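Student: predicted model, plus sequence, below.
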Amino acid sequence: MFDWLWRNTLLSISEEERSWIDYRFDWLIKEFGLDDLREITVVLPTIEFFPNTYDGSDADVQNILRIVCNTMTVDRTRVRLRFFDDNTYVDGINSGASGLYAKTRRKEEIWLSTRILEDPMKVVATLSHELAHAKLIGEKRIHPNNDQDHEKLTDLATVYFGMGIFTSNCVLRESYWNAGQMSGWQMERGGYLSMNEFGYALALFSLARNEPNAGWHCFLRRDVRASLKQGIRFKSQKANQIGQLP
């Protein structure tokens, strides 16, 4: 009712995308709790959260996994970390992905591509996504065969669990290289939500925590942060219009 009053004129996402994020973010709050959402620590790419040096070793990745497990309240003993390269097939799935989640009778397995190990931000983002699978599928809150949006929902869950800075910042990763007299630039896309969708989701997260101007916003890449600000303005305008109804 009255949707015509606040048609999506402020956002960089479609009405369909906005409606889905609203619905599924509300579902996450109902599933995991609003009080828990407000208590969750937003993880930052700082030495406070990641005090150890990183060189891509197995021990380094295991340490990051422990940190992300603690943040997302996943018992570390539930999951086994494994690695694959670009010539590997895991359960018939081509290894072009950055990570994979699999549930066996004994353990939940998280597979990481060796291709991303040199990028700690990508490692954190991928582990966050795969651990969100553990929260959703591993805890039987959804079934991938019945919930066709489960991959997008998994990305959205990383926002709920305080890992959204990493997953949103890694949607696009630019890299530069030099070799002798030659240089190049490469851009890689990851994730299932777009930067604009992540920005709107992070706006919902901020507002649900009563943090419309949270300090952690500055750690978002500029395009994501712009979408977050759009989302907060949109929601504020919508609330004001509701208040003005007779």
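Tutor: Cool, got the structure. Numbering: from 1, shown residues only.
Student: C-alpha from now on. contacts and neighbour counts both.
Tutor: Will do.
Student: tell me the secondary structure for the spatially closest residue to Arg24 that is not a sequence neighbour?
Tutor: Residue nearest to Arg24 in three dimensions, not counting chain neighbours: Leu153, with 7.0 Å by Cα to Cα, 6 or more residues apart in numbering. The assignment at Leu153 comes out as helix when based on DSSP: H, G, I helix; E, B strand; the rest coil.
Student: what separation is there between Leu153 and Glu130?
Tutor: The span separating Leu153 from Glu130 equals 12 Å under the rule Cα to Cα, to the nearest Å.
Student: before we move on, what about Leu156?
Tutor: Taking Cα to Cα as the measure, Leu156 falls 12 Å from Glu130.
Student: and the strands in the protein?
Tutor: Listed in chain order, the strands of the chain (DSSP state E) span residues 79-84, 89-90, 93-94, 99-103, 108-113, 172-179, 182-189.
Student: between the ones you listed, which one is nearest to Trp27?
Tutor: With Cα to Cα, the closest approach to Trp27 among the strands of the chain belongs to strand 99-103: 22.1 Å.
Student: please state the offset of the closest one from the chain centre?
Tutor: Centroid separation between strand 99-103 and its chain, computed with Cα atoms, centre = their mean, to the nearest Å, is 16 Å.
Student: what is the burial count for Gly96?
Tutor: A count of neighbours around Gly96, defined by other Cα atoms under 10 Å, yields 14.
Student: my guess is it meets Tyr89, correct?
Tutor: No - at 9.2 Å, Gly96 does not count as touching Tyr89 under the criterion of Cα atoms under 8 Å.
Student: this is the comparison structure:
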Amino acid sequence: MFWRTSSPLDADDEEWQLDCWGWLLRHFGGAAALRKRSLILPTRAFFTPSEEQGHAAASHYFGQVAAYFGIDAARFNLVPQQDSIDPVLGPLQVLQDAPREPAGTFSVSRGGAMTITYNPAIVPKPMKLIATFAHEICHPLLFSVPEEPPGGTEMEEFATDLAVTFFGFGIFNSNTAASFTQYRDTATGTQGWSFE
């Protein structure tokens, strides 16, 4: 039989997810509001492709994501991060364990200005870019709740990931959770598959 009869999660993780879903339902309109939400899909019916590149393309997609949350994109400063370090230094030199920039970040200044940054390397990957923007937009929504998520502040990132699904963007998160890509590294003479 191909069907599993038990959860793929361990008991503690399953209990936390159920508690977190309850927490999200309590603070974001309950089951009635959840039923009214759309499942946001990676199709042209939901997202018009950008004719631009770089920051203009990122802004284009960010505006569409913000609209699905019912939030004015102008409330945020959208800022590209600095380019990541290129680990290939030369034909025989590759920097091992080079630091990698996060896909995105969210911050609030003392004056209340909200900033979302994104890694420019993901702009040509709209699925990952949209997943990143949905995640970062969820941060201020969750911070607006006076009650901490189940498990406290150390579980905020996990609660934010779950909120992405709650607000309709779960397919983007699941489709970008891991990706396999073929690579060829001329500096080291290697080729194969990489996992990200």
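Tutor: Happy to help now that I have it. None of the values given here were measured: they were computed from a predicted structure.
Student: neighbour count winner among Leu156 and Glu130 of structure 1?
Tutor: Between Leu156 of structure 1 and Glu130, counted using other Cα under 10 Å, the more crowded position is Leu156 (27 against 24).
Student: what does that one align to in structure 2?
Tutor: Under the alignment by TM-score structural alignment, Leu156 of structure 1 pairs with Leu162 in structure 2.
Student: in structure 1, where's the longest helix?
Tutor: With secondary structure taken from DSSP state H, structure 1 has its longest helix at helix 222-243.
Student: what residues in structure 2 pair up with that helix?
Tutor: Matched against structure 2 by TM-score structural alignment, helix 222-243 of structure 1 finds no partner residues.
Student: now that helix: buried residues?
Tutor: Judged by neighbour count using 16 or more other Cα atoms under 10 Å, the buried positions of helix 222-243 of structure 1 are Val224, Arg225, Ala226, Ser227, Leu228, Lys229, Gln230, Gly231, Ile232, Arg233, Phe234, Lys235.
Student: touching both of Gly96 and Tyr89 of structure 1, which residues are there?
Tutor: For the pair Gly96 of structure 1 and Tyr89, no residue contacts each of them under the criterion Cα atoms under 8 Å, 6 or more residues apart in numbering.
Student: quick one, what contacts the residue nearest the centre of structure 2?
Tutor: Using Cα atoms, centre = their mean, the residue of structure 2 that lies closest to the mean C-alpha position is Thr132, 2.8 Å off. By Cα under 8 Å, 6+ apart, the residues touching Thr132 of structure 2 are Ala103, Gly104, Tyr118.
Student: Gln186 of structure 1 touches Ser175, doesn't it?
Tutor: Yes - counting by Cα under 8 Å, a contact exists between Gln186 of structure 1 and Ser175, whose distance comes to 5.2 Å.
Student: helices of structure 1, start to end?
Tutor: Counting by DSSP H, one finds helices in structure 1 at the ranges 15-32, 34-39, 58-71, 120-133, 150-160, 164-169, 195-208, 222-243.
Student: need the winner for burial among these.
Tutor: The densest packing among the helices of structure 1, expressed as mean neighbour count by mean count of other Cα atoms under 10 Å, is seen in helix 164-169 with a mean of 27.
Student: once aligned to structure 2, how far is that helix on average?
Tutor: Helix 164-169 of structure 1 differs from its equivalent in structure 2 by a mean of 0.9 Å after superposition (mean Cα distance after the TM-score superposition for structure 1).
Student: what packs against that helix?
Tutor: Other helices and strands packing on helix 164-169 of structure 1, by 3 or more Cα pairs under 8 Å, 6 or more residues apart in numbering; DSSP states H and E, are helix 120-133, helix 150-160, helix 195-208.
Student: Arg38 of structure 1 is nearest to which of the ones you listed?
Tutor: By Cα to Cα (comparing all of these), the closest turns out to be helix 195-208, at 7.4 Å.
Student: any idea how far the aligned residue in structure 1 for Asp12 of structure 2 is from Phe84 of structure 1?
Tutor: Taking TM-score structural alignment as the criterion, the aligned counterpart of Asp12 of structure 2 in structure 1 is Glu16. With distances defined as Cα to Cα, the gap from Glu16 of structure 1 to Phe84 of structure 1 amounts to 36 Å.
Student: contacts only, for Ser38 of structure 2.
Tutor: Gly168.
Student: what's it aligned with over in structure 1?
Tutor: Taking TM-score structural alignment for the superposition, Ser38 of structure 2 sits opposite Thr41 in structure 1.
Student: and what of Leu129 of structure 2?
Tutor: Residue pairing (TM-score structural alignment): Leu129 of structure 2 is matched to Val123 of structure 1.
Student: would CSV of the strands of structure 1 with mean neighbour count be doable?
Tutor: Formatted as CSV, these follow (neighbours: other Cα atoms under 10 Å):
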stretch, mean neighbour count
strand 79-84, 16
strand 89-90, 12
strand 93-94, 10
strand 99-103, 19
strand 108-113, 21
strand 172-179, 10
strand 182-189, 9
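Student: distance to Ala208 of structure 1 added to these, as TSV?
Tutor: Putting these into TSV (distance: least, Cα to Cα, whole Å) gives the following:
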stretch	distance to Ala208 of structure 1
strand 79-84	30
strand 89-90	38
strand 93-94	37
strand 99-103	29
strand 108-113	30
strand 172-179	26
strand 182-189	29
